[in-house]
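1. got a structure for you, letters missing:
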């Protein structure tokens, strides 16, 4: 049976995702080290209690996620919900490894790249051209009506996006950034995009889309970010010859 150490697993992921080159809102990499040899990995979007419970049921020793813990601005003490989560991990010998922006931006297994691929969009460049590892992208496609793009998103993600229409008949240049990137909408307009696909929408986003003349598609934070963690797990399974299982904890947001 193949076994690996948490630090060994994290180092491979760090290198593969170029994690050290990102200025992120949380620490990327090994967040909770249970110091237990790993024979099975669970991957998922968010390290919620339900995912931890699934890892326990699967007898896994590591969880690899997109949304981990210790975000900037959150209280540091391990009490309440966060304390229970970390305590459960440690009591069951489960290490937690998390990658936020590095898993959005990776050019082949990143959330943005895989969403674009699933929607038949061809990434042409960065939403912010100065970024070495673009967190948001600009893609092109054959001319498509907003209604048909909305249907394509719905078919791919299994949920209808909230669509703020601009009145355009066709779209060809589309910005995309998974998750909570709605405030990149002004940059999308500045870059001459016809539309912007992201996960979340705020009250202000509706007005911005109307005034900037962009079609905005809020496709769901969780729904747009289910693919990177799963793909990273497939890379880990192939590289280490270890069992990896993706667990999707339903989240309508």
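-> All right, it came through fine. Treat the numbers as computed from the prediction; the structure is a model and nothing was measured.
2. hey, let's count contacts and neighbours off CA atoms from now on
-> OK.
3. list the buried residues in stretch 103-110.
-> Neighbour counts over stretch 103-110 (16 or more other CA atoms under 10 Å) mark 103, 104, 105, 106, 107, 109, 110 as buried.
4. same check on stretch 68-88?
-> Buried, per 16+ other CA under 10 Å, within stretch 68-88: 68, 69, 70, 82, 85, 86, 88.
5. state the pair within those residues that is farthest apart.
-> Spanning the widest gap among these are 70 and 88, at 16.2 Å by CA to CA.
6. which residue, neighbours along the chain excluded, lies closest to the residue nearest to the spatial centre of the chain?
-> Taking CA atoms, centre = their mean, the centroid of the chain lies closest to residue 225, which sits 3.6 Å from it. Leaving aside its chain neighbours, residue 225 sits nearest to residue 111 (5.5 Å; criterion: CA to CA, 6 or more residues apart in numbering).
7. all strands for the stretch 151-253 of the chain, in order.
-> With strands called from DSSP state E, counting those that start in this stretch, the stretch 151-253 of the chain shows them at 162-164, 171-177, 195-198, 215-218, 243-246.
8. roughly how far is the longest one from the heart of the chain?
-> Put plainly, it is strand 171-177. Distance, stretch centre to chain centre, for strand 171-177: 18 Å (CA atoms, centre = their mean, to the nearest Å).
9. here's the one I want to compare it with:
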């Protein structure tokens, strides 16, 4: 497949123009004109690039790419090493950040809901259909300890659980994969029983306790594995590409 066709497929699928982001979405580093082997992963770390080189990849497709807003411009140090590895090996780098979070079926939030058996009911930001945080319901109410165990078993990652003051059963849930802890107050204001994300801040504990909402942090990386993996599987199924998901473990 030609690189231009590959990018067109991803653009039509993920529609990056729908949402304002903190980085460029799409082709970030140009490589081979022909793409046959694709490696997918959460972050375009040097460790992932080494694996892509070893596997003779023509393209790397990730959620966390390069050129973030407010980062330093010079291509030196770690950034130079990563980009040089791509250029020296003629590998394309494609990255999709918020467009991957919000995709209705393949996105990080949608895939996490599928994994945890949560029925999506809508956006957490009620006036924003492209909200990066969703709401949903469990088929049956569960207590906080049982739900923490479900998350931990599904993600194979230790979960931080902060119960609300009443430690009430959980039926309604809101979530935002990655670093979405800032949405906990909005979830609590809507009377939602629990909020799931990847990370916690110091103040998150106090919000959970004082606004009476269960809080679960299950890892930024762990909660965002599944969108990019699903996109890769879609590309393999629909277009016959050789796609391999490589999980470079990250405890955060």
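-> Structure's in. What do you need? On a predicted model such as this, the values are computed, not experimentally measured, just so you know.
10. follow-up on the earlier one: need the contact list for the aligned partner of the residue nearest to residue 225 of the first structure in the second structure.
-> Per TM-score structural alignment, the equivalent position to residue 111 of the first structure in the second structure is residue 108. By CA atoms under 8 Å, 6 or more residues apart in numbering, the contact set of residue 108 of the second structure is 100, 101, 102, 177, 223, 224, 225, 226, 227, 228.
11. doesn't residue 123 of the first structure fall inside a helix?
-> No. Counting by DSSP: H, G, I helix; E, B strand; the rest coil, one finds residue 123 of the first structure to be strand, located in no helix.
12. so which of the contacts of residue 108 of the second structure are in helices?
-> Among these, DSSP state H puts 100, 101, 102, 223, 225, 226, 227, 228 in helices.
13. mind listing what the second one touches?
-> Just to be clear, that refers to residue 101 of the second structure. Counting by CA under 8 Å, 6+ apart, residue 101 of the second structure has contacts 107, 108, 109, 132, 177, 227.
14. confirm for me that the first one is in contact with residue 96.
-> No. Contact between residue 107 of the second structure and residue 96 fails when scored by CA atoms under 8 Å: they sit 10.4 Å apart.
15. ok, residue 89 of the first structure - contacts?
-> 32, 34, 52, 95, 96 are the contacts of residue 89 of the first structure under CA under 8 Å, 6+ apart.
16. helix/strand/coil for the aligned residue in the second structure for it?
-> Using TM-score structural alignment as the criterion, residue 89 of the first structure maps onto residue 86 of the second structure. Following three-state DSSP, residue 86 of the second structure is assigned to helix.
17. and residue 86 of the second structure, how far from residue 93 of the second structure?
-> Separation of residue 86 of the second structure from residue 93 of the second structure (CA to CA, to the nearest Å): 8 Å.
18. hey, what's in contact with both of those two?
-> Joint contacts of residue 86 of the second structure and residue 93 (CA under 8 Å, 6+ apart) are 29, 31.
19. outside of stretch 223-231 of the second structure, which residues touch it?
-> 40-42, 61-63, 100-101, 106-112, 155, 177-178, 197-198, 245, 247.
20. just the residues you listed: which are in helices?
-> 100, 101, 108, 109, 110, 111, 112, 155.
21. I'd like those residues as CSV, with distance to residue 149 of the second structure appended.
-> CSV is the format used below for these (distance: CA to CA, whole Å):
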residue, distance to residue 149 of the second structure
100, 27
101, 24
108, 20
109, 19
110, 20
111, 18
112, 15
155, 10
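22. ok, so of those residues, who is nearest residue 74 of the second structure?
-> Nearest member of those to residue 74 of the second structure, counting by CA to CA, is residue 100, at 27.2 Å.
23. ok, for that closest one, nearest residue in space, not its chain neighbours?
-> residue 107 is the one closest to residue 100 of the second structure (CA to CA, 6+ apart), at 4.9 Å.
24. got a list of what that neighbour touches?
-> 99, 100, 101, 226, 227, 228, 230.
25. how near is it to residue 168 of the second structure?
-> In terms of CA to CA, residue 107 of the second structure sits 30 Å off from residue 168 of the second structure.
26. in the first structure, which residue range corresponds to stretch 54-71 of the second structure?
-> So stretch 54-71 of the second structure sits over residues 57-74 in the first structure, by TM-score structural alignment.
27. how about the strands of the stretch 151-253 of the first structure, which one is nearest residue 39 of the first structure?
-> It's strand 243-246; of these, that one is closest to residue 39 of the first structure (CA to CA) at 6.8 Å.
28. the closest one packs against which elements?
-> Counting contacts by 3 or more CA pairs under 8 Å, 6 or more residues apart in numbering; DSSP states H and E, strand 243-246 of the first structure packs against strand 40-46, helix 227-240.
29. mean shift between the shortest one and the second structure?
-> It refers to strand 40-46 of the first structure. Taken over the aligned residues, the distance from strand 40-46 of the first structure to the second structure averages 0.2 Å (mean CA distance after the TM-score superposition for the first structure).
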